[in-house]
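Asks: Mind folding the following:
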Amino acid sequence: MRVEAAVREQAALGEGPTWDTAARRLIWVDILGSRIHTYDPASGRRTVMATEQHVGAAKPRAGGGLVANLRDGIGLYEPGPGADGGTGTGHGGAFSWLFRDPAPGRRGNDAAVAPDGALWAGTMRDDEASGGGSLSRIAPAGTGGEISRTVVFPEVAVSNGLGWSPDGSLMYYIDSPTRRVDVCRVEDGLPVDRRPFVTIEPHGGFPDGLTVDAEGAVWVALWDGGQVRRYAPHGALERVIELPVRRPTACAFGGEQLRDLYITTARTGLHQPHPLSGSLLVVPDAGQGLPGTPYRG
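Replies: Got it, this is the predicted structure:
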């Protein structure tokens, strides 16, 4: 499959590609660079917005703007004047905290929005210590504006990829140092019966971000493995995309028909990074993605 550079960039730790259907563009972040990027593949237009602190992920909100998983908690960016597509990125949108929960040496990492509109946000320690991170569900605010935050997995190391099956009955989850992609049944919006779905071999790298396609297959980016892999719903390896970079971090389908696979990459920790390390890559016509859900808070 043909791998192209969608956006040539030198992000230290590119992450979290997300297709924003309303704005018809891709949102992604540079965690260590504290930047939120957007890219419109139809026009080539880009925006870059500096964030208050390290940002693990940024997702569209149903009412406009973004919800972001930051170092010290979850923040909201309101649409700024003249904001393109209502995201507010690059346009001076107002910032506020949804909640703050700072802890020395800990930061937000990957996040995703479930089919019910709830935000799932992970954390990790900078030293990647076992048990130092967690995964929480942040339910949309009720009529009174209150939110419900539930710590679902309280002791993980590096909370990473999240995704749901097309019918929403299964949730996939990655705690990277385990080298596993786990799968859970979903009951009342919460995961139960967590069990291994796929285990990556010792020399295959570490599973990082993931996405689920319209056929229920799971695409996984392998940090230090230089690959994105597609696993069938029953766990069989079906496809391997070899990449020119060593550290892909996450993948997501985007474009008008959700057929192009976008892949974020990292440069951090590499002595001689490939020239495309830190760029946003794309594999045209790789498959068929699922429409995303904006955060409904």
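Asks: all contacts plus neighbour counts: C-alpha atoms, from now on.
Replies: Will do.
Asks: Show the contacting residues for P154.
Replies: G131, G133, S134, L135 (Cα atoms under 8 Å, 6 or more residues apart in numbering).
Asks: Does the third one touch N160 like I think?
Replies: No - counting by Cα atoms under 8 Å, S134 sits too far from N160 to count as a contact (10.0 Å).
Asks: These two: which is more packed in?
Replies: Neighbours were counted for S134 and for N160 using other Cα atoms under 10 Å; N160 has more, 30 against 23.
Asks: quick one more, to check against the first:
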Amino acid sequence: MVQLRPAQAALGQGARTQHERVCLEGAARPGPGRGGGAERGQAEAQPQPRARLSARGGLDQRAAGRVRGKLVLRRRRHAQPLRLPLSGGIRHQRRRLFPPAVRACVRRAAQGLARDHPRLRFRIGLRARHGGRNAQGLRQDRTDKIVFPLMDRVRVALDAKTRLGEGPVWCPRKQALYFVDILEPALKRFDPATGATKTWPVPDLIGSFALREGGGLMVALRRGFYTLDLKTGATAPVHLPEEPEDTRFNDGKCDRAGRFWAGTMHFQGMPREPKGALYRMDIDQRVTRMERGIRTANGLGWSPDDRLMYYTDTRTNRIDVYDFDIATGSIANRRPFVHVPQDSGFPDGLTVDSQGYVWSAKWDGARIVRYSPDGRIDRVVAMPVPRPTSLSFGGADLGTLYVTSARDGLDDAAIARHPLSGAVFALEPGVEGLPEPRFGG
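Replies: Now for the predicted structure:
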């Protein structure tokens, strides 16, 4: 590997501290037509030399060839993390983080390569390290790598303008994405191939839903579980648990045995005490309360081997993990998986990909985060809206990640800065998801 480092002068006035450095890490490979056969043989026989980027943005001749790598702005371990602004979009954030001279270095290094060249792999981002534990003694991983997408570009799939978009679920049979607007309240379906949408109004706030094996949906409305007939739009109550009046059902999902899980939350201001709960509906439609003392029940998912269940309580800034028994549906040994710093947003919806990595949307964090199975941050993708809410893999090969968002709670000025708030976004992250199970009842 050849490390390409710009001179200190290339960093610009705003980045000249002993705690910062910018480097371009990658492998330099000889390109076609560069030198004769003897020269190429000599280059292959000798170790690659270290190359440097000059302050003027030039590339040392010793590093001539194709370059692939990533430009990363790093701070040393005890430096405070840089904070991304919530306004101005990705391009504005990139300009603030990377001075023009540094970007010029990258352009010169990549000169002559097509933007989509298979060996061009520039990912421009930020990595901030901050060690230590929080007040509760939980391990808190502050390694934060912000990826401004080049390969995995965030695009608008549907400018839905939802007040509180949530709960995306991909339907392979329809090749369509279902999601809800909690506050409209309505269920929606989006066909990416045609752009067509359809809406089913519901009589009360809708937190989540599950597609049913026999057709129709099982939905969690404000007071409990209902069926929804997609042909007629009619709803019918199935089970209404005794819940405090100031709570409502929120996020939910099916496990791979066909059970529907959904939780409740306090929804009138900040809860003084945790009143929420987590419920499990079996395929015979029997409902069991599985957990109490929850503030804001949110995203959940299961590991590919069905041995773990991940669960989010948003107001605690934590994603927890349980041991899970797929045969009985029991959960045990609840423990912290990730503690999310408050300046990174609140953990909201969640999904798990085929590699067992956990993706979490960050409300008021303008980002989605991919965590490794051991709870470390693998990737952070900046979003063009401050309130992404949930996410789900879809597409023919489950290679597209769909992300819902919200505009509820944003004032006119914030919506003017982020006009795409409430849209459904899509990106291709380079990994595949897992099929969303259907409710077996």
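Asks: For the residue mapped onto L210 of the first structure from the second structure, identify the helix or strand it belongs to.
Replies: Under the alignment (TM-score structural alignment), L210 of the first structure pairs with L350 of the second structure. L350 of the second structure belongs to strand 346-352 when assigned by DSSP states H and E.
Asks: And the contacts of that strand?
Replies: By Cα under 8 Å, 6+ apart, the list of residues contacting strand 346-352 of the second structure reads 166-167, 251, 298-304, 312-315, 317-319, 340, 358-365, 389-392, 433-434.
Asks: what about it, how far off from the first structure?
Replies: Compared with the first structure after the fit, strand 346-352 of the second structure shows a mean deviation of 0.4 Å (mean Cα distance after the TM-score superposition for the first structure).
Asks: What's the first helix or strand after that strand?
Replies: Counting by DSSP H and E, what follows strand 346-352 of the second structure is strand 358-363.
Asks: which residues in the first structure does the following helix or strand past that next one match up with?
Replies: Next helix or strand after strand 358-363 of the second structure toward the C-terminus (DSSP H and E): strand 367-371. Using TM-score structural alignment, the residues of the first structure aligned to strand 367-371 of the second structure are 227-231.
Asks: quick one: what's aligned to G33 of the first structure in the second structure?
Replies: In the second structure, the residue paired with G33 of the first structure is E184, using TM-score structural alignment.
Asks: same deal with R259 of the first structure?
Replies: Checking TM-score structural alignment: R259 of the first structure goes with G399.
Asks: Can you report how many residues lie near its match?
Replies: The tally of other residues near G399 of the second structure (other Cα under 10 Å) stands at 18.
Asks: Which residue, other than its chain neighbours, is closest to it?
Replies: Nearest residue to G399 of the second structure, sequence neighbours excluded (Cα to Cα, 6 or more residues apart in numbering): E432, at 4.5 Å.
Asks: L211 of the second structure against P435, yeah?
Replies: No - using Cα under 8 Å, L211 of the second structure is not in contact with P435, being 12.0 Å away.
Asks: out of those two, which sits in the busier spot?
Replies: Neighbour count, other Cα under 10 Å: between L211 of the second structure and P435, L211 has more, with 23 against 18.
Asks: Output the residue interval of the first structure matched by the one helix or strand that one maps to.
Replies: Using DSSP H and E, L211 of the second structure sits within strand 206-211. Strand 206-211 of the second structure corresponds to residues 55-60 in the first structure, going by TM-score structural alignment.
Asks: which residues are in contact with the matching stretch?
Replies: Counting by Cα under 8 Å, 6+ apart, 15-16, 18, 20, 27-32, 34-36, 66-71, 87, 107-113, 294-295 sit against stretch 55-60 of the first structure.
Asks: try it again with 6 Å
Replies: Outside stretch 55-60 of the first structure, the residues that touch it by Cα atoms under 6 Å, 6 or more residues apart in numbering are 16, 31, 34, 66-70, 108-111, 294.
Asks: Map the residue nearest to G399 of the second structure across to the first structure for me.
Replies: By TM-score structural alignment, E432 of the second structure lines up with Q288.
Asks: tally of neighbours for the corresponding residue of the second structure for G73 of the first structure?
Replies: Aligned counterpart of G73 of the first structure in the second structure: G224 (TM-score structural alignment). For G224 of the second structure, the count of nearby residues is 22 (other Cα under 10 Å).
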